[in-house]
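K.L.:
Okay, here's the prediction I keep looking at, along with the sequence it came from:
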Amino acid sequence: MVRILIVGGGVTGALCAHMIRRHLPTKVQCQIVVWEKSRGIGGRMSLSKAPEFKECSAELGAQYITRHSKYLESHKEFYKDLLDSNVIHSFKGEIDGFRGDNDTNFVCTNGLSSIVKHFFGKSFVEMCPNQRLESLRLVSDDSWSVWEASTTAGHHDHFDAVILTMPIPQILSIEGVKDKLDVDNVKDLESAQYSSRFAVGLFYNKAVLSEYSWAARYVGDSDIIRYIAMDHEKRGIPKSKTSSVVVHTSVPFAKSHLEEDAAAVGSKVVDELKRIIPGLPEPDYVKFHKWRYSQVTQSTATYGSLVCHSKPLLIVAGDGFTHSNFDGCVESALSIEQHITEFVKCGVN
């Protein structure tokens, strides 16, 4: 039995699981285990719900996926799969201020986390939430070698291969990872840079009708708010009894308040939203979230992924090696195909 651990329950992790499952020979028995530090899966595509009326939801992270013309051919199988499975559909509303006339935007009625669930579901993984990886240790003797993975809660397990898909600063903080990298690799990984944002979700236990033509808007006249979405309209949810509004801050504002409490910063964001949209009703519930690693502003020089150790296999992957969108995550996942194929061909040990 080959045991593979994927750390990170976001879209890159789901796509990596998909790549592994479709390339493993049928005769190879493989268990794919996923450790996710949060309660649910999705990563930056996660869906938030109001605690007292859970039928109301909002996307506080990624808002839609954009199929760039550059990847029309190379990634068409992934988009076709999602479209044929009715996971995604074309964005029907208006995005005021969107710059990408030749690109196509897609949304998920049930939230972009549906994409993550779709690929994990096809990969027959064992999902383990609330598992935060703390360290990796190589355990070996003359005939075999495996990775011993340990969580912050003290759980230990052994795997023939490990794939890390979190933001690169989190990867480098795991005990035992830097030990498997040379100086140039460490410098390359440390060169990756991310922007930060605060997100605020306003939840209404009633329908809130928008007076605007847009379902989402990029704001150009505020130092605090960069993006607003009427979330149910954006996702194309027909005549819902509940509704939600999502707000993302500007990068400079988030940078200047990054170490402050998310709720305290969020109250400033809500005040600014009321200025931009006067007459907006008081929400029934408000959720504040800090995205310390929101989008990649500078990726690594190594493209796609990096093999830190070949036997047993240790790979680091994610949008830090490409760019922060669905296509970037696909590119990173595609880059592990050859390594997984070679891993299987050469045998576990």
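P.N.:
Received the coordinates, thanks.
K.L.:
Going by C-alpha atoms from here, please, whenever you check contacts or count neighbours.
P.N.:
Fine.
K.L.:
Give me the distance from the lengthiest strand in the chain to the chain's centre.
P.N.:
The residue-count maximum for a strand in the chain (DSSP state E) belongs to strand 285-298. Relative to its parent chain, strand 285-298 has a centroid offset of 11 Å by Cα atoms, centre = their mean, to the nearest Å.
K.L.:
Can you name the next helix or strand after that strand?
P.N.:
Next in sequence after strand 285-298, counting helices and strands by DSSP states H and E, comes strand 305-310.
K.L.:
who touches the following helix or strand past that next one?
P.N.:
Using DSSP H and E, the helix or strand that follows strand 305-310 in sequence is strand 313-317. Strand 313-317 has contacts (Cα atoms under 8 Å, 6 or more residues apart in numbering) with 12, 160-166, 171, 304-309, 332-333, 336, 343.
K.L.:
before we move on, the earlier item: counting contacts, what elements does the longest strand of the chain pack onto?
P.N.:
Judged by 3 or more Cα pairs under 8 Å, 6 or more residues apart in numbering; DSSP states H and E, the packing partners of strand 285-298 are strand 193-204, helix 262-276.
K.L.:
How much space separates residue 343 from residue 307?
P.N.:
According to Cα to Cα, to the nearest Å, residue 343 and residue 307 sit 11 Å apart.
K.L.:
Those two - which one has more neighbours?
P.N.:
Just comparing residue 343 and residue 307: by other Cα atoms under 10 Å the higher neighbour count belongs to residue 343, 19 against 15.
K.L.:
ok so, going back, for residue 213, which of the helices and strands packed on strand 285-298 is the nearest?
P.N.:
Closest of the helices and strands packed on strand 285-298 to residue 213 is helix 262-276, at 15.0 Å (criterion: Cα to Cα).
K.L.:
residues of the closest one that come out buried?
P.N.:
262, 263, 265, 266, 269, 270, 272, 273 (16 or more other Cα atoms under 10 Å).
K.L.:
Okay, one more to line up with it:
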Amino acid sequence: MSLKVLLVGGGLTSALISSLLKKVPVACQVWDKARGAGGRMSTTRSPTNSNCTADLGAQYITATPTYQSKHHDFYNSLLSSKVLENMTCKVEGLKDFPEGTKHYVAPAGTNAIVKHFFAEGGHQLHFEQHVSAIDLQPDNKWLVRTKSGREEVFDAIILTMPVPQIFQLEGDVQDLLNKNSELTKNLKSVKYSSRYALGLFFDNNTALRNIDWDSKYLSDHGVFRFVSLDSRKRQLGDQPVAAVFHTSITFGEENIDKNGDEVKIQLLSEVKKLFPQWPEPKSVKCQKWRYSQVLEAYPETPGYVFISKSPPLLAAGDGFVHSNLDGCISSSLKTAEALKEILVQKTD
């Protein structure tokens, strides 16, 4: 009989673990509070033109020679499936990387990377399922509840949400954390940057045609750190243009608790100052990322931690390594291996 495993979170780490568990005799489900897969690899469509899309989270993938070799199978899977392509667009202000580093873009949007690995795993995906509580059952299993009232029992759980959100869960999971002061201290030491992303959808490919860059880092701007013409960044010259702005860490931290509509108005005003000649967009999306990139990872970057070994309850993700594709791959490899060892023992 296969054991039931729940992955909480619909982002990259869950997708990778799902893929790694595809040959393990488990009945795996993925629950996420959002309406679709992606997490911080978020691709958004214009409400007035479905062909106009923008990456509001991760922008492109950078792979150093070390990780190209270490994670070759993952990159080969993405490249052979055309989910990733070599980045050839013009990026102003791109910092220096080790010789041999490669940059990739996802032509269909960065959430295609997450969808690719979920498809490889072939497990059940359930969206709009906001996990609210985890309780231990007398038969040494986990009862998981959502805010909408769904309840289901699992043999093992892997939490892949940003680390601070673990402390928002109710039930016996909090009792476990309260009894392990060292684990709690280390989990609370994980820090993330906060940012806003602003997407301007122009819905045609001529609106910003005269700009001589595709993406640009703004090192000396007080609000924005990065701007990208998304279809051009993804090398889709004939597609409608969407412009994406990411704020600086400082602006994000100072404004993360403000009303989103107020911040959107402020950001649009800053765009007008930067690019007064731009036409009015057809639509606008302001995305708040309270947990953007990892600033301080879990001590000694183990890739995952056990909150409970029996029954298994693990926490994993970039907070236990570092923020990028390779950090999530590293976490996923270690997490999947740890879970496999426990599951083998349970089925013996």
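P.N.:
Received the coordinates, thanks. In this text the structure is predicted, and so the values were computed from the model without any measurement.
K.L.:
Dump the helices and strands packed on strand 285-298 of the first structure into CSV; add distance to residue 20 of the first structure as well.
P.N.:
Below are these laid out as CSV (distance: least, Cα to Cα, whole Å):
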stretch, distance to residue 20 of the first structure
strand 193-204, 28
helix 262-276, 38
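K.L.:
So which residue is dead centre in the second structure?
P.N.:
Geometric centre of the second structure, nearest residue: residue 40, 2.9 Å, by Cα atoms, centre = their mean.
K.L.:
Now which residue in the first structure aligns to that residue?
P.N.:
Matched by TM-score structural alignment, residue 40 of the second structure corresponds to residue 44 in the first structure.
K.L.:
burial of the equivalent of residue 73 of the second structure over in the first structure, as a residue count?
P.N.:
Taking TM-score structural alignment, residue 73 of the second structure has residue 77 as its aligned residue in the first structure. Using other Cα under 10 Å, residue 77 of the first structure is surrounded by 11 other residues.
K.L.:
mean shift of the helix or strand hosting residue 77 of the first structure relative to the second structure?
P.N.:
Element membership for residue 77 of the first structure, per DSSP H and E: helix 76-84. Here the mean offset of helix 76-84 of the first structure against the second structure after fitting is 0.8 Å, by mean Cα distance after the TM-score superposition for the first structure.
K.L.:
residues in contact with the match of residue 40 of the second structure?
P.N.:
Residue 44 of the first structure neighbours (Cα under 8 Å, 6+ apart): 10, 61, 62, 294.
K.L.:
Provide a list of residues in contact with the first one.
P.N.:
It stands for residue 10 of the first structure. 41, 42, 43, 44, 45, 116, 165.
K.L.:
quick one: which of the residues you listed is most hemmed in?
P.N.:
That'd be residue 165 among these, by other Cα under 10 Å, with 28 neighbours.
K.L.:
how much space between that residue and residue 8 of the first structure?
P.N.:
5 Å.
K.L.:
Please apply the same query to residue 24 of the first structure.
P.N.:
Counting by Cα to Cα - residue 24 of the first structure and residue 8 of the first structure are separated by 21 Å.
K.L.:
that older thread, among the contacts of strand 313-317 of the first structure, which ones are buried?
P.N.:
12, 160-166, 171, 304-306, 308, 332-333, 336, 343.
K.L.:
Just the residues you listed: which are in strands?
P.N.:
161, 162, 163, 164, 305, 306, 308.
K.L.:
among the residues you listed, which two are most distant?
P.N.:
161 and 305 (14.6 Å).
K.L.:
Break down the stretch 51-200 of the first structure into its helices, ranges please.
P.N.:
Secondary structure of the stretch 51-200 of the first structure (DSSP state H, counting those that start in this stretch): helices at 76-84, 113-123, 168-172, 183-190.
K.L.:
What range does the last one cover in the second structure?
P.N.:
The alignment of helix 183-190 of the first structure onto the second structure (TM-score structural alignment) spans residues 181-188.
K.L.:
and if you look at the second one?
P.N.:
With the alignment judged by TM-score structural alignment, the segment of the second structure matched to helix 113-123 of the first structure spans residues 111-121.
K.L.:
Now that stretch: buried residues?
P.N.:
For stretch 111-121 of the second structure, burial by neighbour count (16+ other Cα under 10 Å) applies to 111, 112, 113, 114, 115, 116, 117, 118, 120, 121.
K.L.:
And for stretch 184-199 of the second structure?
P.N.:
184, 187, 189-199.
K.L.:
now, which of those residues sits nearest residue 229 of the second structure?
P.N.:
Among these, residue 199 lies closest to residue 229 of the second structure (Cα to Cα), at 9.8 Å.
K.L.:
In the first structure, what residue corresponds to that closest one?
P.N.:
By TM-score structural alignment, residue 199 of the second structure lines up with residue 201.
K.L.:
roughly how far apart are its match and residue 326 of the first structure?
P.N.:
Taking Cα to Cα, one finds residue 201 of the first structure at 23 Å from residue 326 of the first structure.
K.L.:
got it, and residue 57 of the first structure?
P.N.:
Following Cα to Cα, the distance that separates residue 57 of the first structure from residue 326 of the first structure is 21 Å.
K.L.:
what about those two, which has more around it?
P.N.:
A count of neighbours by other Cα under 10 Å puts residue 57 above the other of residue 57 of the first structure and residue 326, at 24 against 20.
K.L.:
Residue 279 of the first structure - how many residues pack around it?
P.N.:
For residue 279 of the first structure, the number of neighbouring residues by other Cα under 10 Å comes to 8.
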